[in-house]
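Q: Pasting a predicted model and its sequence here:
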Amino acid sequence: MKNDKIGSLLTFGGYDWRILDQQADAILLITETIIDQRAYHDAYEDITWADCALRNYLNGEFLHAFTNEDQARIIPVTNQNEDNHWYKTNGGVETEDRIFLLSLQEVACLYFGDSSSKLNNPGKNQRYWFERKDENNHKRLAKLHGKNGCWWWWLRSPGRVNLKAVYVHGTDGNIGIQGNNVLKGNISDGKCTGGVRPALWLKL
């Protein structure tokens, strides 16, 4: 595994993961496909990543489905949860996570090309969406596991208000900075369910 490079794929815990970064003896991974469809939270209420139902699921039921050996290789990390750049919505307190979602800043500026100039200097007509013609949008597209075509997936950052969370659009890879309803995708309501691409730091 030490020969794996940023951008390459590996299998871990029964999933295919893409390497996004490497620091010393650890690599940052994100699932290659959207592996699940879940709401960001289980109630329509103001929420941040620290207290949302999706974080609880990823660091609970999802994590514990890995073998003890695999769990021992997943490194706890402290995540800074920045405010929404455009709307100044509260990102919440920092969190210690073993499994997490990527943030707006990580997706827009670090791991899928550097589009920081567009994030930090939105055009006068940009109110809800990241630049539709951004050259890096296609890198953010992801297929829903076992299905044809791409689907939208959650980020951990807050949207325009804390009733929404930022997401990556499934048609063009554009980032919906206004966000989607945190309860959108509640299966019992028959709504479109948000995609989940877990990320983690893995010990080499």
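A: Happy to help now that I have it. Just so it is clear, the model here is predicted, and its values are computed rather than measured.

Q: Could you use CA atoms for every contact and neighbour count after this?
A: Noted.

Q: so who does the residue lying closest to residue 140 once chain neighbours are set aside touch?
A: Ranked by Cα to Cα, 6 or more residues apart in numbering and with sequence neighbours excluded, the top spatial neighbour of residue 140 is residue 173, at 5.0 Å. For residue 173, the contacting residues are 137, 138, 139, 140, 141, taking Cα atoms under 8 Å, 6 or more residues apart in numbering as the criterion.

Q: closest to residue 157 among those residues?
A: Sorting these by distance to residue 157 puts residue 140 at the head of the list, at 15.8 Å, by Cα to Cα.

Q: I'd like to know how many residues surround that closest one.
A: The tally of other residues near residue 140 (other Cα atoms under 10 Å) stands at 20.

Q: one step back: want to try a markdown table for the contacts of residue 173, with secondary structure and distance to residue 155 as columns?
A: Written out in a markdown table, the entries for these read as follows (DSSP: H, G, I helix; E, B strand; the rest coil; distance: Cα to Cα, whole Å):
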| residue | secondary structure | distance to residue 155 |
| --- | --- | --- |
| 137 | helix | 15 |
| 138 | helix | 16 |
| 139 | helix | 15 |
| 140 | helix | 12 |
| 141 | coil | 13 |
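
Q: can you give me the strands in this structure?
A: 9-12, 15-23, 26-31, 36-37, 74-75, 77-79, 95-97, 153-158, 164-168, 175-181, 195-196, 199-203 (DSSP state E).

Q: quick one, which of those strands is nearest to residue 87?
A: If we rank the strands of the chain by Cα to Cα, the stretch that ends up nearest is strand 175-181, at 8.0 Å.

Q: Show me what the closest one packs onto, helices and strands only.
A: Contacting strand 175-181 under the criterion 3 or more Cα pairs under 8 Å, 6 or more residues apart in numbering; DSSP states H and E are the following elements: strand 164-168.

Q: Contacts for the strand it packs on, please.
A: Applying Cα under 8 Å, 6+ apart, the external contacts of strand 164-168 come out as 40, 104, 140-141, 152-159, 174-182.

Q: try stretch 106-115
A: 20, 21, 116, 119, 134, 136, 139, 140.

Q: Put this next to the first one:
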Amino acid sequence: MLKDEVPQEKYSTTEAVLENENLISEELSENAGLTSEENEAEAGIESETSNAGNKVPEQILEKERDSTTPEKEGLSDNRGKEETKKIQKKNKYFLPIIGMLILLGITGFFVYNKSEYKVGKTIEFGNYPQDKDGTEKPIEWIVMKKEGNQVLLLSKYVLDAKPYNEEFEDVTWETSDIRQWLNNEFYTTAFNKTEKAKIQTSLIKNEDNSEYGTSGGNDTEDKVFLLSEKEAETLFSDEEERIAKATEYAEKSGVYVNKEKVAWWWLRSPGYHGHHAAVVNKYGWVDRDGSCVSIYSGGVRPALHLNLQS
């Protein structure tokens, strides 16, 4: 009677119950087979969906890290290396270029010096009184000779009036008063410290008078000197080139001049006798007879050797 009271459509038969249990068991088995990563991925998908596409900061950073691939990192490194190579290349050529510029400057300087000290040219070096009132002006010098880095200079004008020697007596260049004056008073007055450093101490050959054989005395070492009769003959091409005018200061000091302001000037060589010294007269001739050493009207044309490397 109990069977009749329970409707068959509401309750499963034993077979149906067993079938449902089997289905549930299969689903559980399939879920149990998923890995933890897959479950997390599913959870992530659900999280992203639930947040309407908004990503949390951790996810953004993770994706940025993922977007920086090894290939991109390698590209950045290569660019850095290229920039470093460019800088190194520039530095590699920097010092040689500076060296070349310095060398060109030095070369230009010496080329300029060579042209400036060409034989026959006039240069300015030192200062000495030249006006009547004693005003100092740059001394003009003629380049008479050039040997290597040394040039022989001779003053363009007669700069002063001095006797060859104060006393009328036999004298040589070595013992003369004019030599002492040139290497002391004149040297000190005319040149500053820098200019003095450029003036070379020269070995001076004092030969005998070529016509009379008068002794020229011992050789000397001088900063400033007078030309010899031989130098006066060979360094000028003719008499006209030997002619020299005097400065106003020299004229005021007592040098003898003609109406063209031309003066005669002393040479260091002896004259026909020991108490005479050779001269260049107002016509430009080399006078080996010479003039009396104690005459005060004789003109002075200093000479010196300049060292171009100093």
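A: Yep, that arrived. The structure displayed is predicted, hence computed values, not measured ones.

Q: How about the contacts made by residue 71 of the first structure?
A: By Cα under 8 Å, 6+ apart, the residues touching residue 71 of the first structure are 63, 64.

Q: Using ChimeraX, define a selection of the buried residues within the contacts of residue 173 of the first structure.
A: This is how ChimeraX selects the buried members of the contacts of residue 173 of the first structure, with burial counted by 16 or more other Cα atoms under 10 Å:
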select :137,140,141
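
Q: can you tell me which residues contact the residue nearest to residue 66 of the first structure when sequence neighbours are not counted?
A: Nearest-residue entry for residue 66 of the first structure: residue 13, 6.0 Å, with adjacent residues in sequence omitted and distances by Cα to Cα, 6+ apart. With contacts defined as Cα under 8 Å, 6+ apart, the neighbours of residue 13 of the first structure are 66, 67, 70.

Q: And residue 13 of the first structure, how far from residue 21 of the first structure?
A: According to Cα to Cα, to the nearest Å, residue 13 of the first structure stands 19 Å off from residue 21 of the first structure.

Q: cool, residue 41 of the first structure as well?
A: Taken as Cα to Cα, the span from residue 41 of the first structure to residue 21 of the first structure is 28 Å.

Q: what's the answer for residue 11 of the first structure, then?
A: Per Cα to Cα, residue 11 of the first structure is found 16 Å from residue 21 of the first structure.

Q: repeat for residue 150 of the first structure
A: Counting by Cα to Cα - residue 150 of the first structure and residue 21 of the first structure are separated by 24 Å.

Q: Same drill for these two, tell me which one is more crowded.
A: Legend: neighbour count by other Cα under 10 Å for residue 150 of the first structure and residue 21, higher for residue 150 (19 against 15).

Q: Now do the same for the more buried one: its match in the second structure.
A: When the second structure is aligned by TM-score structural alignment, the residue opposite residue 150 of the first structure is residue 262.

Q: Over to residue 18 of the first structure?
A: Using TM-score structural alignment, residue 18 of the first structure sits opposite residue 142 in the second structure.

Q: hang on, its match packs against residue 125?
A: No - under the criterion of Cα atoms under 8 Å, residue 142 of the second structure is not in contact with residue 125, lying 10.4 Å apart.

Q: Between these two, which is the more surrounded one?
A: For residue 142 of the second structure versus residue 125, the count of surrounding residues by other Cα under 10 Å is larger for residue 142: 21 against 18.

Q: What are the neighbouring residues in contact with the more buried one?
A: Contact partners of residue 142 of the second structure, counting by Cα under 8 Å, 6+ apart, are 119, 120, 121, 122, 123, 153, 154, 155, 156.

Q: returning to that earlier point: residues contacting the nearest residue to the match of residue 150 of the first structure once chain neighbours are set aside?
A: With sequence-adjacent residues excluded and distances taken as Cα to Cα, 6+ apart, residue 262 of the second structure is closest to residue 245, at 4.1 Å. Applying Cα under 8 Å, 6+ apart to residue 245 of the second structure gives the contacts 157, 158, 257, 260, 261, 262, 263.

Q: ok, now residue 57 of the second structure?
A: When contacts are taken as Cα under 8 Å, 6+ apart, residue 57 of the second structure is in contact with no other residue.

Q: Could you check how far residue 288 of the second structure is from residue 276 of the second structure?
A: Distance, residue 288 of the second structure to residue 276 of the second structure, using Cα to Cα: 9 Å.

Q: any residues in contact with both of those two?
A: Common neighbours of residue 288 of the second structure and residue 276, using Cα under 8 Å, 6+ apart, are residue 270.

Q: Pick out whichever of the two has more residues nearby.
A: More neighbours surround residue 276 than the other of residue 288 of the second structure and residue 276, with 26 against 22 (other Cα under 10 Å).

Q: residue contacts, the counterpart of residue 159 of the first structure in the second structure?
A: Under the alignment by TM-score structural alignment, residue 159 of the first structure pairs with residue 271 in the second structure. The contact partners of residue 271 of the second structure, taken as Cα under 8 Å, 6+ apart, are 209, 212, 214, 277, 278, 288, 289, 290, 291.

Q: residue contacts, the closest residue to residue 17 of the first structure other than its chain neighbours?
A: The shortest distance from residue 17 of the first structure to any non-neighbouring residue, by Cα to Cα, 6+ apart, is to residue 31 (4.2 Å). Remark: with contacts taken as Cα under 8 Å, 6+ apart, residue 31 of the first structure is in contact with 15, 16, 17, 18, 197, 198, 199.

Q: Now check residue 31 of the first structure against the second structure: what is it aligned to?
A: With TM-score structural alignment as the criterion, residue 31 of the first structure matches residue 155.
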